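>>> Provide a 3D model corresponding to the input given below.
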Amino acid sequence: MSTPNHKAYWKTNLRYLAILLSIWFIVSYLFGIVFVEELNTIRVGGFKLGFWFAQQGSIYVFVILIFVYIRLMNKLDKKHNLDK
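Just a heads-up that it's a prediction; the model follows:
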């Protein structure tokens, strides 16, 4: 049986997932594949930025997004009294 609290919790959770997965898609697919030529005109530390996103940037962003999701879910659990 779903309560309004349960529905609000999952609605917020799905919103977090959609936002974070969109960020990951932008970084890994758009920056690493679609806009690679435009980003390669910029150099960071001697490497082309498009190459960096394709090889390492998307992995770093993915790991950061995992920690962001953990933090957001801990806050959400506390808000809905599910942190026990």
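>>> all contacts plus neighbour counts: C-alpha atoms, from now on.
OK.
>>> Look at the residue nearest to residue 41 when sequence neighbours are not counted and say how many residues are nearby.
Spatial nearest neighbour of residue 41, excluding adjacent residues (CA to CA, 6 or more residues apart in numbering): residue 48 at 6.8 Å. Per other CA atoms under 10 Å, the neighbour tally for residue 48 reads 17.
>>> and residue 48, what does it touch?
Residue 48 is in contact with 39, 40, 41, 42, counting by CA atoms under 8 Å, 6 or more residues apart in numbering.
>>> Surely the last one is in contact with residue 49?
Yes: applying CA atoms under 8 Å as the test, residue 42 and residue 49 come out as touching, 5.6 Å apart.
>>> To check against the first, give me the structure of this:
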Amino acid sequence: MGKDKRQAYWRANTALIRNLLIVWALVSLVFSILLVEQLNALRIGGLPLGFWMAQQGSILTFVVLIFIYAIQMDKLDRKYGIRK
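This next block holds a predicted model:
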């Protein structure tokens, strides 16, 4: 793999990681901590949304982010010809 291709691959990889970390930070910090009082005004299944996000929503989001990362990295690997 040439240097330009490696740099493009690395840029795409770090951009994906950055974007997923932004989502992770929004869910875990903003929705689960900073906006918990405002979200508690809404209810899901009888529980306040802020509580639900802190307990269940964050965990579900993290699991989804792992799958998104794996799928997107597989696409990047194929695009740039990285063999496993």
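>>> Kindly provide the TM-score of these chains.
After superposition, the two chains reach a TM-score (TM-score structural alignment, normalised by the length of the first structure) of 0.95; 83 aligned residues with a CA RMSD of 1.0 Å.
>>> sorry, back to before: show me the subset of the contacts of residue 48 of the first structure that the second structure keeps too.
Among the contacts of residue 48 of the first structure, the contacts conserved in the second structure (both residues aligned by TM-score structural alignment, their matches' CA atoms under 8 Å) are 39, 40, 41, 42.
>>> would CSV of these with neighbour count be doable?
Output for those, formatted as CSV (neighbours: other CA atoms under 10 Å):
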residue, neighbour count
39, 17
40, 16
41, 10
42, 12
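>>> Turn those into TSV, including secondary structure.
Shown next, in TSV, are those (DSSP: H, G, I helix; E, B strand; the rest coil):
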residue	secondary structure
39	helix
40	coil
41	coil
42	coil
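>>> residues in contact with the helix or strand hosting residue 73 of the second structure?
Assigned by DSSP states H and E, residue 73 of the second structure belongs to helix 58-79. Helix 58-79 of the second structure is contacted by residues 9, 12, 13, 16, 17, 20, 24, 27, 28, 32, 83 when judged by CA under 8 Å, 6+ apart.
>>> so who does residue 28 of the first structure touch?
So residue 28 of the first structure contacts 53, 54, 57, 58 (CA under 8 Å, 6+ apart).
>>> burial count for the third one?
Counted by other CA under 10 Å, the residues lying close to residue 57 of the first structure total 17.
>>> now do the last one
Using other CA under 10 Å, the number of residues around residue 58 of the first structure comes to 21.
>>> Quickly note the distance from it to residue 77 of the first structure.
Distance, residue 58 of the first structure to residue 77 of the first structure, using CA to CA, to the nearest Å: 28 Å.
>>> Good, we can wrap up now.
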